[in-house]
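[1] The amino acid sequence is not available; the structure is as follows:
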């Protein structure tokens, strides 16, 4: 399929819609390489399939071979936890399941459940081994999709010739010509909060209207309480990698996210549930409305 005179490969994976845009159609070997990367990541990190490494740890705890991404992802999680005072925690999976966002998508709320806290005393990674002291459900949703976008982008760059857009449900990486990307209004998909021109970088977004259910429930929980965030509606972040952009898009729902974004040199835009919009100093996005 083609769009705007370019080749577009569309497919579903990890519960979201992907669009990969290139100057020329990707050959079968390139598509196979990208699919293998996605399959490997899903088999290791998905809490929605019972044969993943994460599912094994959730049932039994103990040790499993550490995925190649473990050190980078969990080190970034440590920074998120420190910046947000514990609000972002990779052991939030059981809390999400308790609110209904479980492996079978029951969407039945059984009440708030806080994450165990001090996850680094329970979850360790070294010498090729990932260890969890006791059963618990790891959830890498704060930055995992961004990490996978980076991996798919790296797998396809040899075939794409430096002209590539990898978009996984709004988390995307751009290589080559600049892309103007609309920042979708969380309460009205026909409107945009602004436009951001992205070149050789990644843009990730998070919003409470995505993966929402029941009585004001959604996927962005404060791990300290198990309660959904109520004051922030949507965030957007641009960074050199999609993993960092995804991480900051999550961190911005909590106090301390702005400071981590500054430390990582990540630009951002954020919309509150009251409709106000703010953004990072020097942010190059064109924001249509808002207040500082």
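    That came through, no problem. Only a predicted model underlies this, so the values are computations on that prediction, with no experimental measurement involved. Numbering: from 1, shown residues only.
[2] drop to CA atoms for contacts and neighbour counts, all remaining ones
    Noted.
[3] Which residue ranges of the stretch 151-292 of the chain form helices?
    Assigned by DSSP state H, counting those that start in this stretch, the helices in the stretch 151-292 of the chain fall at 242-251, 257-264.
[4] just these: most buried one?
    Among those, helix 242-251 has the highest mean neighbour count (mean count of other CA atoms under 10 Å), at a mean of 29.
[5] Mind putting the helices of the stretch 151-292 of the chain into a markdown table with distance to residue 99?
    Shown next, in a markdown table, are the helices of the stretch 151-292 of the chain (distance: least, CA to CA, whole Å):
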| stretch | distance to residue 99 |
| --- | --- |
| helix 242-251 | 19 |
| helix 257-264 | 24 |
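[6] Of these, which is nearest residue 13?
    Of all the helices of the stretch 151-292 of the chain, it is helix 242-251 that lies closest to residue 13, at 17.2 Å by CA to CA.
[7] Residues touching the closest one, excluding its own?
    The contact list for helix 242-251, computed with CA atoms under 8 Å, 6 or more residues apart in numbering, reads 76, 80, 83-84, 88, 142-150, 171-173, 201-206, 220, 235-239, 257-258, 260-261, 266, 268.
[8] another one to put next to it:
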């Protein structure tokens, strides 16, 4: 997924293991950049399973049975409740150990330690009414909603400092405020091609694809929590919503049965491509698909 060239100023940087680009009409003042850096550092320190000093790592390694619930906990885990119900348990925030077992571990070794392993039934293990608590050590991975949530937080951090148009693009999770932004839907098997285009206006577009974090034979980061195995039917998904967190959530749900129904209940347009190259899209999708 690509955005047009910046019409004004673009700030690019790396954070949470991916590339970011923030487009604004004029260069961001130092206060704005500092505000963004603070938000990203806090989120990473709380939710990253790749940092040994994060809250989720303390829970995963048994150093603590509970930690103070981050401010994002209710927003994200309440959304996971909806994803869980819609997909029959396929989307689950305790999928971290299953990812690590296949090689997508804290060191990103990409060396599998065994075959697929189902994730625990997360509501039996995790609670956030008060502190964030696990009844036994497990690895929280908020990948289905977390990057979108952080994009929303970055947009909010910029509001006091930026007037006019702003686009925040975190490598596939994009939010735009102000002028419409025309975005290409990157072909999952050929980054030089697009399967379509769509315009984002005061909203968000998030994408997920099995080629983005892939290693080994048929291994990638989109797992079915019920089996611990990578999904096979779909190669890429795109979803539009009012917030990047919701669009991110739908981009994950669309790999499974129940995803389109959840999107319809949110009145959220979407596109997805099967691994055989066939493309599906929702009746309300207002972009263009190249058939």
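    The structure has been received and is ready for your questions. The structure presented is a predicted model; accordingly, all values stated were derived computationally and were not measured.
[9] Among the helices of the stretch 151-292 of structure 1, which comes closest to residue 131 of structure 1?
    helix 242-251 (22.5 Å).
[10] Tell me which of the helices of the stretch 151-292 of structure 1 sits nearest to residue 8 of structure 1.
    From those, taking CA to CA, the stretch that ends up closest is helix 242-251, at 19.9 Å.
[11] Once aligned, what mean separation remains between the closest one and structure 2?
    Following the fit onto structure 2, the mean deviation recorded for helix 242-251 of structure 1 is 0.2 Å by mean CA distance after the TM-score superposition for structure 1.
[12] Okay, angle between that helix and helix 257-264 too, please.
    Per axes from the mean of the first three to the mean of the last three CA atoms, to 10 degrees, the angle that helix 242-251 of structure 1 makes with helix 257-264 is 160 degrees.
[13] What span of structure 2 is helix 242-251 of structure 1 aligned with?
    Aligned using TM-score structural alignment, helix 242-251 of structure 1 spans residues 244-253 in structure 2.
[14] Please apply the same query to stretch 142-161 of structure 1.
    Against structure 2, stretch 142-161 of structure 1 falls on residues 144-163 (TM-score structural alignment).
[15] list the contacts for the alignment partner in structure 2 of residue 27 of structure 1?
    The alignment partner of residue 27 of structure 1 in structure 2, by TM-score structural alignment, is residue 29. For residue 29 of structure 2, the contacting residues are residue 161, by CA under 8 Å, 6+ apart.
[16] Roughly how far does residue 29 of structure 2 sit from residue 157 of structure 2?
    Distance, residue 29 of structure 2 to residue 157 of structure 2, by CA to CA, to the nearest Å: 13 Å.
[17] Now do the contacts for residue 33 of structure 1.
    155, 156.
[18] For residue 228 of structure 1, which of the helices of the stretch 151-292 of structure 1 is the nearest?
    helix 242-251 (12.6 Å).
[19] Give me the distance from the closest one to the chain's centre.
    Taking the mean of its C-alpha atoms, helix 242-251 of structure 1 sits 6 Å from the chain's own mean (CA atoms, centre = their mean, to the nearest Å).
[20] Grab the longest strand from structure 2 for me.
    strand 190-200 (DSSP state E).
[21] Against which helices or strands is that strand packed?
    Packing contacts for strand 190-200 of structure 2, counted by 3 or more CA pairs under 8 Å, 6 or more residues apart in numbering; DSSP states H and E, involve strand 181-187, strand 288-289.
[22] List the contacts of residue 76 of structure 1.
    Residues counted as contacts of residue 76 of structure 1 (CA under 8 Å, 6+ apart) are 244, 247.
[23] Please pull up the equivalent of it in structure 2.
    For residue 76 of structure 1, the residue aligned by TM-score structural alignment is residue 79.
[24] compared with structure 1, how much does whichever strand or helix holds its match deviate?
    Taking DSSP states H and E as the definition, one finds residue 79 of structure 2 inside helix 73-87. Compared with structure 1 after fitting, helix 73-87 of structure 2 deviates on average by 0.4 Å (mean CA distance after the TM-score superposition for structure 1).
[25] how long is stretch 162-182 of structure 2 from one end to the other?
    End-to-end span of stretch 162-182 of structure 2 (CA to CA): 21 Å.
[26] Give me the contact list for that stretch.
    Contacts to stretch 162-182 of structure 2, defined as CA under 8 Å, 6+ apart, come from residues 1-4, 18-25, 28, 32, 147-148, 151-152, 154-155, 197-208, 243-244, 248.
[27] I'd assumed residue 102 was in contact with residue 49 of structure 1.
    No - applying CA atoms under 8 Å, one finds residue 49 of structure 1 not in contact with residue 102, separated by 10.5 Å.
[28] Neighbours of residue 189 of structure 1, how many?
    9 (other CA atoms under 10 Å).
[29] what's the answer for residue 48 of structure 1, then?
    If you count neighbours by other CA under 10 Å, residue 48 of structure 1 ends up with 19.
[30] What of residue 139 of structure 2?
    Other residues within reach of residue 139 of structure 2, judged by other CA under 10 Å, total 23.
[31] residues contacting it?
    Residues in contact with residue 139 of structure 2, defined by CA under 8 Å, 6+ apart, are 49, 56, 57, 59, 60, 94, 95, 96, 97.
[32] Which ones among these lie within strands?
    Nothing among the contacts of residue 139 of structure 2 maps onto strands, per DSSP E.
[33] between these, which is closest to residue 231 of structure 2?
    Ranked by distance to residue 231 of structure 2 (CA to CA), the contacts of residue 139 of structure 2 are led by residue 95 at 13.3 Å.
[34] Translate that closest one into the numbering of structure 1.
    By TM-score structural alignment, residue 95 of structure 2 lines up with residue 92.
[35] now residue 44 of structure 2
    Under TM-score structural alignment, residue 44 of structure 2 pairs with residue 42 in structure 1.
[36] Next, the angle helix 70-83 makes with the helix or strand hosting that match.
    According to DSSP H and E, residue 42 of structure 1 maps onto helix 28-45. Put simply, helix 28-45 of structure 1 runs at 60 degrees to helix 70-83, going by the same axes, to 10 degrees.
[37] Mean distance of helix 28-45 of structure 1 to its aligned residues in structure 2, please.
    When structure 2 is superposed, helix 28-45 of structure 1 averages 0.2 Å from its matched positions, counting by mean CA distance after the TM-score superposition for structure 1.
[38] Thank you, goodbye.
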